[in-house]
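**Q** please find the sequence and the predicted model below.
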Amino acid sequence: MNKENLKDLLDTKYQQYNNSNFIETDPVQIPHLFNHKEDIEIAGFLAATIAWGNRKMVINNCHKMMNLMGNSPYDFVMSHKPYQLEPLKSFVHRTFNGRDFTTFICGLKHIYTNHSGLENIFNKHQKEGYLHNAISQLKQKFFEVEHEQRTHKHIADPLRGSAAKRLHLFLRWMVRNDNAGVDLGIWKSISPSLLSCPLDIHTGNVGRNLGLITRKQDDIKTLMELDTHLRNFDPIDPVKYDYALFGLGVFEGWK
């Protein structure tokens, strides 16, 4: 498939899947539950953190997280008492357990109290046309709180070779304003042109099928290979094609 036909296919599939119907089957529905900026950010961050595995299970467990915080995530993060963390210790999603959850609450409080919030970190540390450095800085500052070493694995670091799929998913939700009602676009300080595709098994397999990826492993080098193609197709809004790649893989069975 030549470049022009490939772009036409991706544009068509982007239009097909980037609409409000997508929300009901996707964890993006979790930040959509809220109206206030900080609630949206925290709900989105936590939802993206556990966004791997069966999508129905992911969504169910995201709702459990919100319920455990009284469906007021920012207020819970900033105002919780130690005893209020106890119910969170029963939470589990795959390898993300209650100890990780309570650490994330404390880490988020630290981010908002001492680093002016999530958006500020990403805005302050963006450079070189990507947000990889900002993600690495977030991880460093997040774990300035007391924590167990095991929890480190739940925040990826692109500077150590990770494709950081879940954090790029979170960033897509926060930064990209698609006018279709899916991505929330509440962060105005960061350009959508800096976003990277949330590279998972579906986008990776479809990307290889279409010749957008040559590498076998899903790491930072593979992500930058994919990003280069997507930015050539649309330098202003490259990550809109995540909908096309994901839709072809999940809903149409491309491998």
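**A** Now that the structure is in, tell me what you want to look at.
**Q** only C-alpha atoms from now on, for both contacts and neighbour counts.
**A** OK.
**Q** pretty sure residue 97 is touching residue 103, no?
**A** No - Residue 97 lies out of contact with residue 103 (C-alpha atoms under 8 Å); the separation is 10.1 Å.
**Q** ok, those two, which is more surrounded?
**A** Set residue 97 next to residue 103 and count neighbours by other C-alpha atoms under 10 Å: residue 103 wins out with 19 against 15.
**Q** let's bring in a second one:
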Amino acid sequence: MNKNELKDFLDSKVLEYNNPKFIESDPIQIPHQFSIKEDIEIAGFLTATIAWGNRKSIINNAKRLMELLDSSPYDFILNHEDSDLEKLQPFVHRTFNGDDAIQFISCLKNIYLNHNGLEAVFAKHAESHSVQNAISKFKTTFFEVEHLTRTQKHVSDPLKNSAAKRINMFLRWMVRNDKTGVDFGIWNSLSPAQLSCPLDVHSGNVARKLGLLKRKQNDGKALLELDTALRRLDANDPVKYDFALFGLGVFEGF
């Protein structure tokens, strides 16, 4: 396929998958349970944090985590007592355990009390063409409070050559307004043009088959290569192609 044919093909796949039916089997359904901005972004951030492994398990554990936060994550983070955190102790999703969950509550409380919330932290350090530096700065801010060393591994750092798949996915959810009701578009201080594709095994494999990506590892260098290719197809909304690449890989076995 030439560039125009590839763009037409991927655009058609975006239309096919970027619709409300996508929500039914995707972790994005968790933040869709909420209507308050802070609840949506906190639910989205925590869900994205544990979004690796079996999708059904991710969704079930994210639902469980929201229940442990009294189905009101923003209020819980700001107003919990120390005794309220005890019920989080048994929580586990793969290597993310109760200690990590409790640590995340502490870090998020600091973000909202002292840094005007998640959106402000990411927007503060975003560059005109990229949010990867902002993700790295976010990690520094997130862990500026006293914290467990082990919990740091659950927030990726693109400046250490991580593709930061889960945070890039979270940012897609928050920033991109797709007019179809999948992505939320509730963060107006960032632009879809700044976003990067959530690069995982599915989107990476499909991107390689389509000639959008040559690097074999799904790391930060591969993300830059894929970003460059997707921006040639749509500079204003390159991450819309996440729906096409992911859909082709997961649902069609492309």
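**A** Good, I have the coordinates. What you are looking at is a predicted structure, and each value in this text was computed from that prediction instead of being measured.
**Q** related to what we said a few turns ago, quickly list what's touching both of residue 97 and residue 103 of the first structure.
**A** The contact sets of residue 97 of the first structure and residue 103 do not overlap (C-alpha atoms under 8 Å, 6 or more residues apart in numbering).
**Q** can you give me the helices in the stretch 101-250 of the first structure?
**A** 118-125, 132-142, 165-175, 201-209, 220-233, 241-250 (DSSP state H, counting those that start in this stretch).
**Q** list the helices and strands the shortest one packs on?
**A** Here helix 118-125 of the first structure is seen to pack against helix 132-142 when contacts are counted using 3 or more C-alpha pairs under 8 Å, 6 or more residues apart in numbering; DSSP states H and E.
**Q** and for the helix it packs on, what's in contact with it?
**A** Under C-alpha under 8 Å, 6+ apart, the answer for helix 132-142 of the first structure is 107-108, 110-111, 118, 121-127, 155-159, 167.
**Q** buried ones in it?
**A** Within helix 132-142 of the first structure, the residues that count as buried by 16 or more other C-alpha atoms under 10 Å are 132, 133, 134, 135, 136, 137, 138, 139, 141, 142.
**Q** can you put those in CSV and add distance to residue 61 of the first structure?
**A** Listed next are those as CSV, based on distance: C-alpha to C-alpha, whole Å:
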residue, distance to residue 61 of the first structure
132, 28
133, 30
134, 27
135, 24
136, 26
137, 27
138, 24
139, 23
141, 26
142, 22
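**Q** in stretch 170-190 of the second structure, which of the residues would be classed as buried?
**A** Buried, per 16+ other C-alpha under 10 Å, within stretch 170-190 of the second structure: 170-178, 182-187, 190.
**Q** and stretch 41-55 of the second structure, by the same measure?
**A** 41, 42, 43, 44, 45, 46, 47, 48, 49, 50, 51.
**Q** cool, stretch 141-157 of the first structure as well?
**A** By neighbour count with 16+ other C-alpha under 10 Å, stretch 141-157 of the first structure contains the buried residues 141, 142, 143, 145, 147, 151, 154, 155, 156, 157.
**Q** do the same with stretch 90-109 of the first structure
**A** Applying 16+ other C-alpha under 10 Å to stretch 90-109 of the first structure flags 91-93, 96, 98-109 as buried.
**Q** and what of stretch 221-237 of the second structure?
**A** 222, 223, 224, 226, 227, 228, 229, 230, 231, 233, 235, 237.
**Q** just the buried residues of stretch 170-190 of the second structure now: which is nearest residue 209 of the second structure?
**A** residue 172 (23.5 Å; C-alpha to C-alpha).
**Q** quick one: the strands in the second structure?
**A** 92-93, 96-97 (DSSP state E).
**Q** list the contacts of the first one.
**A** Pointing back at strand 92-93 of the second structure there. Against strand 92-93 of the second structure from outside (C-alpha under 8 Å, 6+ apart): 50, 58, 61, 98.
**Q** recalculate using a threshold of 10 Å.
**A** For strand 92-93 of the second structure, contacts defined as C-alpha atoms under 10 Å, 6 or more residues apart in numbering pick out 50-53, 57-58, 60-62, 64-65, 98-101.
**Q** equivalent analysis for the last one, please.
**A** Taking C-alpha under 10 Å, 6+ apart as the criterion, the residues outside strand 96-97 of the second structure that touch it are 49, 50, 88, 89, 90, 91, 103, 150, 151, 153, 154.
**Q** now do 6 Å
**A** residue 91 (C-alpha atoms under 6 Å, 6 or more residues apart in numbering).
**Q** and it, how far from the first structure on average?
**A** Its matched residues in the first structure lie on average 0.5 Å from strand 96-97 of the second structure after superposition (mean C-alpha distance after the TM-score superposition for the first structure).
**Q** same question, the first one
**A** For strand 92-93 of the second structure, the mean deviation from the first structure after alignment is 0.3 Å (mean C-alpha distance after the TM-score superposition for the first structure).
**Q** how close does the most centrally placed residue in the second structure get to residue 129 of the second structure?
**A** Note on the second structure: the residue nearest the mean C-alpha position is residue 170, at 2.2 Å, using C-alpha atoms, centre = their mean. Using C-alpha to C-alpha, to the nearest Å, we find residue 170 of the second structure at a distance of 18 Å from residue 129 of the second structure.
**Q** lovely, talk soon.
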